[in-house]
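**Student:** this is the structure alone, sequence omitted:
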C-alpha cells in the first residue's frame, strides 16, 4: 500500500473506533461522487473507503499494523481485492448520521416477536346528569388477550421457537452487488423468518403462533364528574395485547352525551327556558323547577331536586336569570358552572268574550287601545313638505 491508511483518514495510529468512524463520515460527505463527481475525487473516495474498511475491522487493522495484507493478497495501492467489500450502511451513516457499526457490520438485528399492543377505542353514551356528576358503568370489551394455551410465546405446548437457519438468528440477510466502489453489501429482513431470527416449527393451534386471541370481557369504568361530549377516559393497559403476548395498549372510552329534555350544556353552564303566561309575567310569580340532580336522585336521596325561581312583576320575554354554582362541576373538582334560565312570556291565542272584554278594559285604563309600537311618525304629506319649503 503506497499511502498510510491512518493518514488517509487523518487519524493517529492509536485512534479509537469511534474516532475512525467519525473521520470517515466527514470525508465521505466531502468526497462522495454524488457531491463531487470529478474522477480525482472518485479515486480519493475509493482510497478513503478502503482505509475505513481496513481500520474499522479489528482483524484487518491488526494485520495491517503488523505490516501484512489485511485482505490476504491481491490488493493494489488505492484499489480493492477479491475479498474487498464494505457495508452500504456505512455510506448511509456518513450522510444521515446512522449508528451502523463499522467493518461491514452494523445491521439492525432481529426484530422482537414481543411487541406492545395497539390502543383501543370504544364509545359510551351517558345521560347529561351522569356526565355532570359522574357514573360507574360495566362495559363489554372485545379485544386481543394473551393466549392461555401457549401463554403468549406462539408455540404449541411442548415445543419452542428455533433459530432460523437462513439468517442464523440475525433476522437479516446480506445482498452483495458490484459497483465502481467495489462490492456493496446491503442488509434486508430475512424472508424465511420475516426478520424475527427464529422460526416457530409447531405454532399454537389456538392463536396460530400470534400469542394472542380475541376475547370479550367485562370491564368496569368510572366516568369522572364533569366530562363533556368527546371527552376520552384513558384506561391504561386495558387495550389490545401485543403480538407475542406483549404488553397491552391503552383503552380509551369516548363519551357521547345524550340530549336532555330540559337542560342544554354550554361549557360548564346549564341553560333552560321557562314559559310563563303574560298575566304571571305582569303580576310576578314564584316557580318551583327541577334541578339536574333530580335525574339521579332516588327515594331516599339527599340531593337537591328542586329550586325556586322568582319571576318579578313586569318581567319581559327573553329576560335571563343566572343562578350561581348550579351548573356542571368542572373536571378535577375545579368549581361549578352556573344555571342560566331564560323567561319566555306567552301571549294567549284563544280567549273567550269575557276575557276579551276584560283585556279591552285593561287596555283602555292603560291608554293602550292603539299602541304605536314605540315608533314615532316622521313622514309629512307632499303639501306639508311644499309648505315648509316656502317658509
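**Tutor:** The structure has been received and is ready for your questions. Predicted model only: the values in this text are computed from it and were never measured.
**Student:** can we go C-alpha only for contacts and neighbour counts from here?
**Tutor:** Will do.
**Student:** who's in contact with the helix or strand harbouring residue 289?
**Tutor:** In this structure, residue 289 is located in strand 285-290 according to DSSP states H and E. Contacts to strand 285-290, defined as CA atoms under 8 Å, 6 or more residues apart in numbering, come from residues 305-313.
**Student:** which one of these is nearest to residue 173?
**Tutor:** Among the contacts of strand 285-290, residue 305 lies closest to residue 173 (CA to CA), at 72.8 Å.
**Student:** OK, contacts around the nearest residue to the closest one once chain neighbours are set aside?
**Tutor:** Leaving aside its chain neighbours, residue 305 sits nearest to residue 294 (4.4 Å; criterion: CA to CA, 6 or more residues apart in numbering). Residue 294 is in contact with 303-306, counting by CA under 8 Å, 6+ apart.
**Student:** count the neighbours of residue 123 for me.
**Tutor:** By other CA atoms under 10 Å, 12 other residues sit near residue 123.
**Student:** that one in helix, strand or coil?
**Tutor:** strand (DSSP: H, G, I helix; E, B strand; the rest coil).
**Student:** and for residue 29?
**Tutor:** helix.
**Student:** quick one: residue 226 and residue 313, what's the gap?
**Tutor:** Distance check for residue 226 against residue 313: by CA to CA, to the nearest Å, it reads 36 Å.
**Student:** same check, this time on residue 246
**Tutor:** For residue 246 relative to residue 313 (CA to CA), the value is 70 Å.
**Student:** also residue 354?
**Tutor:** Noted for residue 354: a distance of 24 Å to residue 313, by CA to CA.
**Student:** which of the two has more neighbours?
**Tutor:** Comparing residue 354 with residue 313 by other CA under 10 Å, the one with more neighbours is residue 313, at 13 against 9.
**Student:** which residues touch the residue nearest the centre of the chain?
**Tutor:** For the chain, the residue nearest the mean C-alpha position is residue 119 (9.8 Å; CA atoms, centre = their mean). Neighbour list for residue 119: 239-240, 248-252 [criterion: CA under 8 Å, 6+ apart].
**Student:** with distance to residue 113 added, can I get those residues in JSON lines?
**Tutor:** Compiled in JSON lines, the contacts of residue 119 are given as follows (distance: CA to CA, whole Å):
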{"residue": "239", "distance to residue 113": "18"}
{"residue": "240", "distance to residue 113": "15"}
{"residue": "248", "distance to residue 113": "14"}
{"residue": "249", "distance to residue 113": "16"}
{"residue": "250", "distance to residue 113": "20"}
{"residue": "251", "distance to residue 113": "22"}
{"residue": "252", "distance to residue 113": "25"}
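**Student:** structure two is appended below for comparative analysis:
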C-alpha cells in the first residue's frame, strides 16, 4: 500500500493548509466526472480521498506517523474505508466554495432564512457632512406579503410538504462510490409546494415595494463612508430575519472648499493694496454661531506684504471628527489680485509708486534679476 504523504505529494512535516491545497488540486484533477468515468481515475480519486481522510485528522495522522497503515486500519478503518470519515463532510469542508450544493456546501434550507443585504448610494453636500443631517430615502426592498403572511399560499390554504424530499429540501443520488446531495428539483430546495398560490405574491411569499426611511447622517462623515442600518434590508424567507441596508456616501464637490482630512481649504482673493499694507478680509466658513457671523463669514487678518500662496490657518474651524471631539482647521490660501481697468489717475499713481519702490520693497524681484543676470553671463560668456 502506497504512503499517504507520497499519494498527496506532500512532506511529512507539512501544515494543514499545504495538505488541503494538495488534496484540492489532486481531487479536481482526478475527479471521475472530469475524466469521463475512467476507472483508473476513479481508483486514483479514491486513493487520494483515503489519504486525505487520514492525514487531515490529527489523531489519525499521529497514529499513521508512528505505526504506518497498521495504526489506522483498525475496526473502523481498513483500506478504502476512509477511517470512518464521512465523505460528504470532507467535501463540504474542502470543496464547499467550488461545488456548492453537490457536496453539501452552501445548502439551501427549507426553514427560515435571512434576507438579502441591500446597498444604497447616497449623495450628500459638504454642509451635510459638516453638521450632520436627517435625510429621507426611498429604497425598493422585498417585503413579506401581507395577504398570505409570507406563506406564498392563497389565504385560507397552506403549502404542502414536498413528496419528493419529504420536506427536507434535499435529495441524494448515488454516483460511483459516493452519494451526491442536491437541492430537490421539485420544490427548489424549500421542502414545500404551493399548490394554490397567493395572487398578490404569486407564491413567492414576498413582494417588492418602495420603503421610505429617515436616515441620520452623523457630523464628520467623509466621502466613501459606509453606514449600516440593521434589519432594513430584504425580508427573510419563511419568517427569517431581515437583511441589512448599507448606505454608501459620496460627498458632492463644493464650489468654495476642498477637504483634506479634517482640514478645509479655501482660496480667497486679496486686493493688492490689502496684501501690501495688511488688513482684514472676509472668508467663507461652514458653521455659524461663535465661529463666524450670521452670514457664515469669518474675518481673516492679512499680514503686511502678503504674497500669493501664503496661508492663514484658523484653528478648530474645519471639519468635526466622526469619532472624537477634535476639529480640523480652516486653511485660507491668499491670492493677491492685481487691479484691472484702471483710470488715468490710478495709472499715474501706480507709475509713481513703481518709481518710488526699490529693491527693499521688491526683494524677490531683485533676487530673481540677480540670478537671471548670472545665468545670462554664464551662457554668453560675458
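**Tutor:** Thanks, I have it. What you see is a predicted model; the values in this text were computed from it and never measured.
**Student:** quantitatively, what TM-score do the chains reach?
**Tutor:** Remark: TM-score between the superposed chains equals 0.67 [TM-score structural alignment, normalised by the length of structure 2]; 302 aligned residues with a CA RMSD of 4.1 Å.
**Student:** can you pick the most crowded of the contacts of residue 119 of structure 1?
**Tutor:** Highest count within the contacts of residue 119 of structure 1 by other CA under 10 Å belongs to residue 240, 26 neighbours.
**Student:** show me what contacts the equivalent of that residue over in structure 2?
**Tutor:** Under the alignment (TM-score structural alignment), residue 240 of structure 1 pairs with residue 234 in structure 2. If you count contacts by CA under 8 Å, 6+ apart, residue 234 of structure 2 has them with 115-118, 141-143, 242-244.
**Student:** ok, so of those residues, who is nearest residue 375 of structure 2?
**Tutor:** Nearest to residue 375 of structure 2 among the contacts of residue 234 of structure 2, with distances taken as CA to CA, is residue 118, at 65.6 Å.
**Student:** what about that closest one, how many neighbours?
**Tutor:** Neighbour count of residue 118 of structure 2, defined by other CA under 10 Å: 19.
**Student:** counterpart of it over in structure 1?
**Tutor:** So, by TM-score structural alignment, residue 118 of structure 2 is matched to residue 120.
**Student:** just residue 170 of structure 2 next, same as before
**Tutor:** Under the alignment (TM-score structural alignment), residue 170 of structure 2 maps onto residue 172 of structure 1.
**Student:** near its match, how many residues? Count them for me, please.
**Tutor:** Residue 172 of structure 1 has 26 nearby residues by other CA under 10 Å.
**Student:** show me where the stretch 151-300 of structure 1 has its strands.
**Tutor:** 162-163, 172-179, 182-189, 198-199, 212-223, 232-235, 251-257, 264-266, 269-277, 285-290 (DSSP state E, counting those that start in this stretch).
**Student:** tell me which of these lies nearest to residue 325 of structure 1.
**Tutor:** The nearest among these, by CA to CA, is strand 269-277 at 8.8 Å.
**Student:** now do that closest one: which elements does it pack against?
**Tutor:** Packing partners of strand 269-277 of structure 1 (3 or more CA pairs under 8 Å, 6 or more residues apart in numbering; DSSP states H and E): strand 264-266, strand 339-346.
**Student:** single out the most deeply packed of the ones you listed.
**Tutor:** Stretch with highest mean neighbour count among those: strand 339-346 (a mean of 19; mean count of other CA atoms under 10 Å).
**Student:** residues in structure 2 aligned with that strand?
**Tutor:** Against structure 2, strand 339-346 of structure 1 falls on residues 330-337 (TM-score structural alignment).
**Student:** the matching stretch vs structure 1 - mean distance after superposition?
**Tutor:** Comparison of stretch 330-337 of structure 2 with structure 1 after fitting gives an average deviation of 0.5 Å (mean CA distance after the TM-score superposition for structure 1).
**Student:** so what touches that stretch?
**Tutor:** Under CA under 8 Å, 6+ apart, the answer for stretch 330-337 of structure 2 is 263-272, 275, 283, 285, 306-318.
**Student:** let's go with 7 Å and repeat that
**Tutor:** The contact list for stretch 330-337 of structure 2, computed with CA atoms under 7 Å, 6 or more residues apart in numbering, reads 263-272, 275, 307-315, 317-318.
**Student:** buried only: go through these for me.
**Tutor:** Neighbour counting by 16 or more other CA atoms under 10 Å classes 263-270, 272, 275, 307, 311-314, 317-318 among those as buried.
**Student:** what does residue 291 of structure 1 align to in structure 2?
**Tutor:** Per TM-score structural alignment, residue 291 of structure 1 is aligned with residue 285.
**Student:** quick one: residues contacting that match.
**Tutor:** 296-298.
**Student:** what's the spacing between the residue nearest to residue 276 of structure 1 when sequence neighbours are not counted and residue 363 of structure 1?
**Tutor:** Residue nearest to residue 276 of structure 1 in three dimensions, not counting chain neighbours: residue 345, with 5.2 Å by CA to CA, 6+ apart. Going from residue 345 of structure 1 to residue 363 of structure 1 by CA to CA gives 18 Å.
**Student:** please apply the same query to residue 311 of structure 1.
**Tutor:** Going from residue 311 of structure 1 to residue 363 of structure 1 by CA to CA gives 23 Å.
**Student:** corresponding residue for residue 149 of structure 2 in structure 1?
**Tutor:** Checking TM-score structural alignment: residue 149 of structure 2 goes with residue 151.
**Student:** for residue 200 of structure 1, see how far away its match is.
**Tutor:** Applying CA to CA, the value for residue 151 of structure 1 to residue 200 of structure 1 is 14 Å.
**Student:** what about residue 309 of structure 1, neighbour count?
**Tutor:** Residues within reach of residue 309 of structure 1, counting by other CA under 10 Å, total 15.
**Student:** so how far is residue 73 of structure 2 from the counterpart of it in structure 2?
**Tutor:** Taking TM-score structural alignment, residue 309 of structure 1 has residue 300 as its aligned residue in structure 2. Noted for residue 300 of structure 2: a distance of 87 Å to residue 73 of structure 2, by CA to CA.
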